[in-house]
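Visitor: Pasting the sequence and the predicted model now:
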Amino acid sequence: MSNISRILVIAVTLVLIVRLAQLQLFQGRSFIQRSAQNRFRIENIPAVRGLIYDRNGDLLVDNQNGSRRYLKGPDFAHIIGYMATADVDDVEFFGVEMGSWVGKMGLEKEENQILSGINGGVVREYSANGMPLREFSQKNPISGRNIQLTLDGRLQHKARQLLLESGFSGTIVVSSLEGEILSLVSYPDFDPNIFSQNQQPEIVKVLQDLQKPLFNRAIGGLYPPASTFKLITSIAGLESKSITSQTEIEDTGILRVGEFSYSNWYYTGYGRTDGWVNLAKALQRSNDIYFYKVGEMTGIDNIDIWAKKMGLGTKTGISLEGESEGLVPNPVWKKETLGEDWYLGDTYITAIGQGNLLVTPIQVNFVTTEIADGGKRCPLNLVRLVSDGIPNNIVDKDISKRCYDLGISAKTLETIIQGMQLACDSGGTGWPLFQFKVINDKLPIDGLNFIDDASGSAKAVKIPVACKTGTAETGSFDQHGELNDKTHAWFTAFAPVSKPEIVVTVLLESAGQGSDIAGPLAREILKTYFENKE
């Protein structure tokens, strides 16, 4: 062996000795720790997610084979929402691990912390070949709490069926005077089970659907309120002392201001006029000429004040993502946004709910509820109570109403309600609710009239209804660039008049007249409610 070879052998040997010493003396502890980590694993024990019930105790959502099961399919889609795997935004928002299941929409997201519970964990020791040997320090998971909604499953299903059968996109909102939402449906909709079951082809189809089935029209859709806004114009006129309940204005069919003409729907459609009308009759007939003049006498500033006081131009605060504020235009807004002055014609069209005025269906329902509830505003609520699954052990129940008085005089409310009741009686615009009656011998007699049913086999109960119709010009253009003459159909109502229990608001997009198209749906909702009331 040459000297060079010997030197190389000695050098390599020394390097190996030094490396071995380093491993033994300096890194031995690190390798021991790594070995222990390979033997011991911390494993997650997921908490059982809370269940969701309707107000009657009927189960709406449960868990099956580790995934969420939505028992009513699309019925509650826009309220309950759905679950899916967490992305980067969810990791930051919820503080969960990437890929874990979280609520992505609706109450599944808004109440995720309540529903999800707290995960547990266990430390397990494994053998070198991966076999479990024993467990250490197990921490049991805490199940998520159950939620009972304010919604009525029967009304919710009926509302969706009515929208589906109508053939139009739209929404139905039903509430009680305590601020509880009894039904909220938006159509088109989707089946949340496709997300929990990760049905990718169906998910892609929903995401690419041009009709936007994920969009909640009830809280996010913006529409001109049309004649439903005349309720606010009336309140502004009366409360500002600009008019009284007996103020009369002659309907001449057309109101001319300079080179501009403003007509009444009755004259435009039938060539007829209503003659001299007071406020109650103007609401009954939805007379445009009357409200043009009331708008002029009241002034846009007073109308603006009361529109915002009643909740327009701001979110209602319902516990769902995606709510729109709407828009209440005024001279300042027009100047800053459009760079134009405000004219009398702007006041005219705003007073009848057209122009740049935009509202959501839930806002119209909110305003109607305030009138029915004697001028009180109560926060909207979707969750009735929260429990931990043990019978009669209620963890949390929201009983704080936080209602407050809007300061509307009793005389004003009396006049408005009188006009709304006339609108739903002979001679009014709400013809689908004329002589509204149901068959239910369990209803209390107070304030209601029992009449002979046509069949002679049962007693029907006549229920007085107060309502307001609306037919909104869209101002939109079709695919050919032509002005769309299709109108949005509005109908908002409450019943019984003397002691209101339920408020119904219907909006159908590009469907036609409010009384003809939306009114029959409102009637069916009221019928379902009162025929099943005990």
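Guide: Looks like it came in fine. Numbers count the residues shown, from 1 in each chain.

Visitor: contacts and neighbour counts: CA atoms only from here.
Guide: Noted.

Visitor: in the stretch 1-150 of the chain, which spans are strands?
Guide: 40-45, 52-53, 59-64, 67-70, 83-85, 101-103, 120-126, 132-139, 146-149 (DSSP state E, counting those that start in this stretch).

Visitor: Comparison target, given below:
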Amino acid sequence: MVVLAALVFVMLGGAVYRLAELQVLEHRSYALAAHDNRVRIDPVPPPRGLIYSRNGILLAENVPSYALVIVPDDVHHMAQTLQALTRLLNIAPTDLKHFTQLLHRTPPYRAVPLLTELTPKQIAKFAVERYRFAGVHVQAHLVRRYPYRGLTTDSVGYVGRINATELSKVNANNYAGTDYFGKSWLEADYEPQLHGTAGYVVHRVNAGGQPLETLQRHLPVPGQDIVLTLDKGLQEVAQKAMRGKLGAVVVLNPRNGAILALVSSPSFDPNWFVNGISEKRYLSLLNNPAKPLWNRALQAGYAPGSTIKPYIAVGALQDGVVTAKEKIFAGPYYVLPHDPTKHKFWDWTPYGAGMTDLKKAIEESVDTYFYPVAVKMGITRLDRTLAKFGFGKDPMPSLNGVASGLLPSPAWKRRALGQSWYPGDTVVMGIGQGYLQITPLQLAKAVSIIAMHGQGFVPRLVRAWYDPTTHALRPNPPRPLPTIRLRDPKYWSDVIAGMHAVTASPNGTAYPSFIGFPHTVAGKTGTAQLFSTPHTNPFARQAPVPYNLRDNNLFEAFTPIDHPQLAVVVVVEHTGVRIGAASRVARKIMTYWYAHRAQIDRPLHQLKLHTQAKPPAKQSAKPTPHPPGHQVMVTIRAGDTLWQLAHHYGVTVKQLVKWNHFVNAGQPLSIGQQIVVWTQLPVSKGKAP
């Protein structure tokens, strides 16, 4: 009996122990199993590479935000879910359409973004109703932001929400969880480098798709940062000088091809496109007569007008058509030899210039000097000369979408228009009219070649690449062009002397804009007609002309002459017969550059980026004050987000990121992770809300 009692007692004790083990020691594992848990791999998109100015100022950054995402596998009735979410959060039809397109291109076990930038009000509404929406989650992510709005739109470009077509052209695994894709200019051209490599987190989740436990984490590799050649201050000065004007500005360093400023006026705010621009706003841009969506600096084709004359002068000297000292009579008009119609090609002044040599012809922009010079050269030699300076070719092949302009020829005219090339076509090409079309970037590249006496460089916007993982800064070296060699190198000086007189001589066409300027400038003005009428007084012909048919004003220049470091091209549209609009803009740009050139030309090894490690602070006698309130150590639980924590403790997401350097606003929190919170609210310590 005693033995039997002992046996019963032992068996009872074992049962009690096993019950305790099940209820206490193994409660968590069985609780997970009881929730029909399974393993889910969640992609972690990489932080997109940042874009800096040449001196380390952020031009494109990533800011924390929250998105509403749906995991299709966890949703039983997608149509009903979308209808309920639309009623709850007032989702726009365009967002629903975009979601539907991505839904068909995304594996059903991966989250598909529905809303990419939730407002605090939307987050609060969804938090209350969250229990109704299995498979729908609020997810932290990073949103692209352009802090200077339209300052660099026409070089940096912008990103937008990735669409099904773009997703089909990339590695879908690497873009899992990615919301944005480069749409234009540098953001589009360097999409692979800026994007980075995706990571992932392995979660154990319950039947509703809510994370219960983090099993594994593989961090993403951030995209490469880009350091541009653009100087923010110079860009601001150029844009301000063009305010209220239509046109473009390109500023180059002729010694290495670095683009210091690139402006298309007017511009637009690229932030409008990041999360999808509204139809109303997009139509307002599209139908704006000023065409803000058109990149004038890189894509617009302009008749160069008289800015083409220095290049023709170089070719005429090289081919022995004229000499620098040879004088030609330049009357008020020119008539082609043996022309039975006696058609008059007028000078831009009604009186002509009399006996004119090369220097005077450039200084005073004498049309009737260049008409016969162009005829003597002929279209074949004209084309050959202009092609050497890059006209008719893509000036920056590394960037997609840059226009090549038009260098016309008899073969082109026959092919494009079905017409023969006439002598009159050659005459007007000698003053930059007719079919010849150039872009502002081409003109900046060409004038840089003259400044450097035949040596040129491919224009470039990227100064260096920065790897945020290795902290390595990799320069993007200049790419030299084939040197233009002349029979006599003095020909360069002959042409530059005429260009110097343009700004320094009282008879120079840009002299009024440069009176009192303390530095040497070689330049050339240009007035390009958009239509022609017979006239005897050129100054009267613009009076009845509609605004959009008035002449364009151009100016090209470089400074200082003896050691060129700055080349500037300005185009101002529809100024009419007034000259000086473009050259005044150029002077403002040059004035700023001379005042700040030491900072603008700071060597690359002195560059400081905010992503680089800062040197340790010096020890201070006074202790560093902590944030107001008391410190709370919070342990992360399933479903916690930074926004929820910030709302609960009365702080901001930015403060949480600042206090916890290992926390990334664009990545999910790990269950069991501990973070620091400084709060003035009376709360219990140790657990998340």
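Guide: Yep, that arrived. This structure is a prediction, so every number in the text was calculated from the model and none was measured.

Visitor: wait, which of the strands of the stretch 1-150 of structure 1 is closest to Arg402 of structure 1?
Guide: Closest approach to Arg402 of structure 1 among these (CA to CA): strand 146-149, 18.8 Å.

Visitor: Can you check which part of structure 2 the closest one sits on?
Guide: Using TM-score structural alignment, strand 146-149 of structure 1 corresponds to residues 225-228 of structure 2.

Visitor: hmm, who's touching the matching stretch?
Guide: 49-54, 56, 194, 461-468 (CA atoms under 8 Å, 6 or more residues apart in numbering).

Visitor: how about the helices in the stretch 101-250 of structure 1?
Guide: According to DSSP state H, counting those that start in this stretch, the stretch 101-250 of structure 1 carries its helices in the segments 106-110, 112-116, 153-166, 193-196, 200-208, 217-220, 230-239.

Visitor: can I get those helices in JSON lines with mean neighbour count?
Guide: What follows is the helices of the stretch 101-250 of structure 1, written out as JSON lines (neighbours: other CA atoms under 10 Å):
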{"stretch": "helix 106-110", "mean neighbour count": "21"}
{"stretch": "helix 112-116", "mean neighbour count": "21"}
{"stretch": "helix 153-166", "mean neighbour count": "19"}
{"stretch": "helix 193-196", "mean neighbour count": "20"}
{"stretch": "helix 200-208", "mean neighbour count": "13"}
{"stretch": "helix 217-220", "mean neighbour count": "26"}
{"stretch": "helix 230-239", "mean neighbour count": "25"}
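
Visitor: Could you dump those helices into TSV and include distance to Val465 of structure 1?
Guide: Shown next, in TSV, are those (distance: least, CA to CA, whole Å):
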stretch	distance to Val465 of structure 1
helix 106-110	32
helix 112-116	39
helix 153-166	18
helix 193-196	38
helix 200-208	39
helix 217-220	23
helix 230-239	16
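
Visitor: Of all these, which one is nearest Gly512 of structure 1?
Guide: Closest among the helices of the stretch 101-250 of structure 1, using CA to CA: helix 153-166, at 11.7 Å.

Visitor: That closest one to strand 59-64, inter-axis angle?
Guide: Put simply, helix 153-166 of structure 1 runs at 90 degrees to strand 59-64, going by axes from the mean of the first three to the mean of the last three CA atoms, to 10 degrees.

Visitor: Check whether the nearest residue to Gln299 of structure 2 once chain neighbours are set aside sits in a helix, strand or coil.
Guide: Of all residues not flanking Gln299 of structure 2 in the chain, Ala403 sits nearest, at 4.8 Å (CA to CA, 6 or more residues apart in numbering). Classification of Ala403 of structure 2 using DSSP: H, G, I helix; E, B strand; the rest coil returns coil.

Visitor: where along the stretch 1-150 of structure 2 do the strands fall?
Guide: Taking DSSP E, counting those that start in this stretch as the criterion, the stretch 1-150 of structure 2 carries its strands at 38-44, 51-52, 58-70, 112-115, 136-145.

Visitor: what does the stretch 301-450 of structure 1 give?
Guide: 376-377, 383-387, 394-397, 404-405, 437-438, 449-452.

Visitor: compared with structure 2, how much does the second one deviate?
Guide: Meaning strand 383-387 of structure 1. On superposition with structure 2, the mean distance recorded for strand 383-387 of structure 1 (mean CA distance after the TM-score superposition for structure 1) is 0.6 Å.

Visitor: Pick the most deeply packed of the strands of the stretch 301-450 of structure 1.
Guide: The highest average neighbour count among the strands of the stretch 301-450 of structure 1, using mean count of other CA atoms under 10 Å, belongs to strand 437-438 at a mean of 23.

Visitor: Now for Val257 of structure 1, how many residues are close by?
Guide: For Val257 of structure 1, the count of nearby residues is 10 (other CA atoms under 10 Å).

Visitor: Work out which residue lies at the spatial centre of structure 2.
Guide: Centroid check for structure 2 by CA atoms, centre = their mean gives Val156 as the closest residue, at 0.7 Å.

Visitor: Skipping its backbone neighbours, what lies nearest that residue in space?
Guide: Val156 of structure 2's closest residue in space is Leu186 (CA to CA, 6+ apart), at 5.0 Å.

Visitor: Let me see the contact set for the counterpart of that neighbour in structure 1.
Guide: Aligned counterpart of Leu186 of structure 2 in structure 1: Leu107 (TM-score structural alignment). Neighbouring residues of Leu107 of structure 1 by CA under 8 Å, 6+ apart: Ile79, Ile80, Gly81, Ser319, Leu320.

Visitor: What distance do you get for the aligned partner of the first one in structure 2 to Asn400 of structure 2?
Guide: Taking TM-score structural alignment as the alignment basis, one finds that Ile79 of structure 1 is matched in structure 2 by Ser155. In this structure, Ser155 of structure 2 and Asn400 of structure 2 are 11 Å apart, going by CA to CA, to the nearest Å.

Visitor: Gln354 of structure 1 maps to what in structure 2?
Guide: Going residue by residue (TM-score structural alignment), Gln354 of structure 1 aligns to Gln433.
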